[in-house]
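A.B. asks: I would like to see how this sequence folds:
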Amino acid sequence: MTSPNFSIEFFPPKTAEGAEKLRVTRAKLAQLKPQYFSVTFGAGGTTQQGTLDTVVEIQREGMQAAPHLSCIGGTKESIGAILRQYQNFGIRRVVALRGDFPSGYGMGGEFRFANELVEFIRAETGDWFHIEVAAYPEMHPQARSPQDDVNNFVRKVKAGANSAITQYFYNADAYFQFVDEVQKQGVDVPVVPGIMPITSSSQLLRFSDMCGAEIPRWVRLKLQSFGDDTASIKAFGLDVVTDMCERLLAGGAPGLHFYSLNQTIATTEIWNRLTANK
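C.D. replies: Below is the predicted model of the structure:
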């Protein structure tokens, strides 16, 4: 059995101080030897320069970097220019997303859906990029139905995606069910679970409300019972997420993609537990 691929996501820093903190974080997480680091892209491309600067810096440090690329509000000309920049810097992997609408932003741009972006990247750059796309085991919050969501994912793969990263979740069954569904549609690309460490109850609730990720009732109630006891929240979170990761890998997940939130401790601890248990 091949070893699972392991990757870590950052968001681009907005200040010089944030950039320096991220360098320290990256240096620590690089010791875990992830396959690559990915860097997010703000709503409507609002962090475009920060994303570019960060991935170029990661690449120069000798790590593989994968910028997120959102097509909302973009034109073929603007997206094409970004792709050429990444090619010039030797970036070989991108995460192609529809992306979120920035506040107050109406429908616009030349791309409506991620499959159109994937098709465009392939037409413009051939096989230069390994293209990752998003998957939603618990259904995208704007999808009309679970089947509609599966169909959307299949379209992205048929447009040229190589693999996928899921929205985070805490129900492994949802992941396995999603993979089964897309495989029935003839799609067999690697679908890597997105993993969100639990370090804060309020942060987790806020993120999950925004993205539609379900927090199982027993996890929610347990977190609430800890109140402001951050040590207990973190200890419980480590146990819950590590157990889920073990089940995912044992069930055939091709790897794990950690949403680090530019922090080191939780991701490092989970990965160390997983490798210690081999």
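
A.B. asks: every contact and neighbour count from this point should use C-alpha atoms.
C.D. replies: Noted.

A.B. asks: residue boundaries of the strands in the stretch 51-200 of the chain?
C.D. replies: With strands called from DSSP state E, counting those that start in this stretch, the stretch 51-200 of the chain shows them at 65-70, 93-97, 130-135, 163-168, 191-195.

A.B. asks: Proceed likewise with the subsequent sequence, for comparison:
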Amino acid sequence: MRISDLLRFARERGEPIFSFEFFPPKTDDGVRQLFETVEALRPLGPAYVSVTYGAGGSTRQRTLELVKRLKRETEVEAMAHVTCVGASREELAGVLDELADAGIQNVLALRGDPPRGQTSFEPHPEGFRYASELVAFIRSRPERWRFCVGAAAYPEGHVETRDLAADLAHLKIKVEAGADFLVTQLFFENAHYVRFVDRARAAGITVPIVPGIMPFTNVDQTERFTAMCGAAIPPPLRAAMEVRRTDPDSARDLGVAYATLQCAELLRRGAPGIHFYTLNRSTSTRAIVAALRASEPWRG
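C.D. replies: Coordinates of the predicted model:
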């Protein structure tokens, strides 16, 4: 089913959707654990799961195989990430054909991060420089590629474009190219999301904007992620994380508690759902979604 339809049906029922993002494991054991994780999440009613590319598109084929297998073997809708990195138009067309042949209906169209060792993005000579070009390419052959297309949004601005007005202008181009919905970069302060949605609506962007939340489990890892993506850690949270830096259990508990409060407030304020960056772990996200399902803050 198309994610745009899932979002519409959920809105009509007055309920949010929950989705989960995974990265392709490097080993067969990792793949087995991923499918066990998806199976463990199924009782919580996930709307869909997504599978990323590795840095620089390094896991493209593993991503395709995992998405096809998830579609084939589970009862959960799957979305494939597709990036511009290191790919020509012809190669991207082959990826999209493969997804279409497998019955995949949803893709997240991204520019992608530079390959490891490169400091800036360099487009393929026969590829695309911007995600908006990839979205337009997907939309250029609607009879063959009738995908629901998602795109990324950055409440605090893209790490390469801290000018919020310029970043919003780029986002509007993506939406006008044909993006059906948006998923945000992770953030730890809900005010960033609220202000971003207000600015997007004022700019004429009307598609659903789903907040992306990462329940942190490791302080050092979280600091690395936020440094790469440009997300800020609020001072009170940073102080609470610091005293738990060497206590993994306590750090995980804090991550669950903080993300649960974040999600509850976002849903009370009308967010259409939550997209969880799971880091291929289910324990924290299962606890958070179970608490949200039990309390239903969106009805408050």
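
A.B. asks: just give me the match in the second structure for Gly99 of the first structure.
C.D. replies: Across the two structures, Gly99 of the first structure finds its equivalent in Gly112 of the second structure, going by TM-score structural alignment.

A.B. asks: same check on Tyr86 of the first structure?
C.D. replies: Counting by TM-score structural alignment, Tyr86 of the first structure corresponds to Leu99 in the second structure.

A.B. asks: dump the residue contacts of its match.
C.D. replies: Taking CA atoms under 8 Å, 6 or more residues apart in numbering as the criterion, Leu99 of the second structure is in contact with Leu64, Lys68, Gln105.

A.B. asks: and those as JSON lines, adding neighbour count?
C.D. replies: Below are the contacts of Leu99 of the second structure laid out as JSON lines (neighbours: other CA atoms under 10 Å):
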{"residue": "Leu64", "neighbour count": "25"}
{"residue": "Lys68", "neighbour count": "20"}
{"residue": "Gln105", "neighbour count": "21"}
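
A.B. asks: adding distance to Val219 of the second structure, write those out as CSV.
C.D. replies: Rendered in CSV, the data for those read as follows (distance: CA to CA, whole Å):
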residue, distance to Val219 of the second structure
Leu64, 31
Lys68, 34
Gln105, 36
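
A.B. asks: closest to Gly117 of the second structure out of the residues you listed?
C.D. replies: Sorting these by how near they are to Gly117 of the second structure, with CA to CA, puts Leu64 at the top with 24.5 Å.

A.B. asks: now the closest one: how far from Pro25 of the second structure?
C.D. replies: The spacing between Leu64 of the second structure and Pro25 of the second structure, counted by CA to CA, to the nearest Å, is 13 Å.

A.B. asks: how far away is Gly251 of the first structure from Tyr175 of the first structure?
C.D. replies: Between Gly251 of the first structure and Tyr175 of the first structure the distance, using CA to CA, works out to 10 Å.

A.B. asks: okay, the strands of the stretch 51-200 of the first structure, which one's buried deepest?
C.D. replies: The densest packing among the strands of the stretch 51-200 of the first structure, expressed as mean neighbour count by mean count of other CA atoms under 10 Å, is seen in strand 65-70 with a mean of 28.

A.B. asks: which residues in the second structure does that strand match up with?
C.D. replies: Mapped onto the second structure using TM-score structural alignment, strand 65-70 of the first structure spans residues 78-83.

A.B. asks: after superposition, how close is that stretch to the first structure?
C.D. replies: Its match in the first structure and stretch 78-83 of the second structure itself, once the structures are fitted together, sit a mean 0.4 Å apart by mean CA distance after the TM-score superposition for the first structure.
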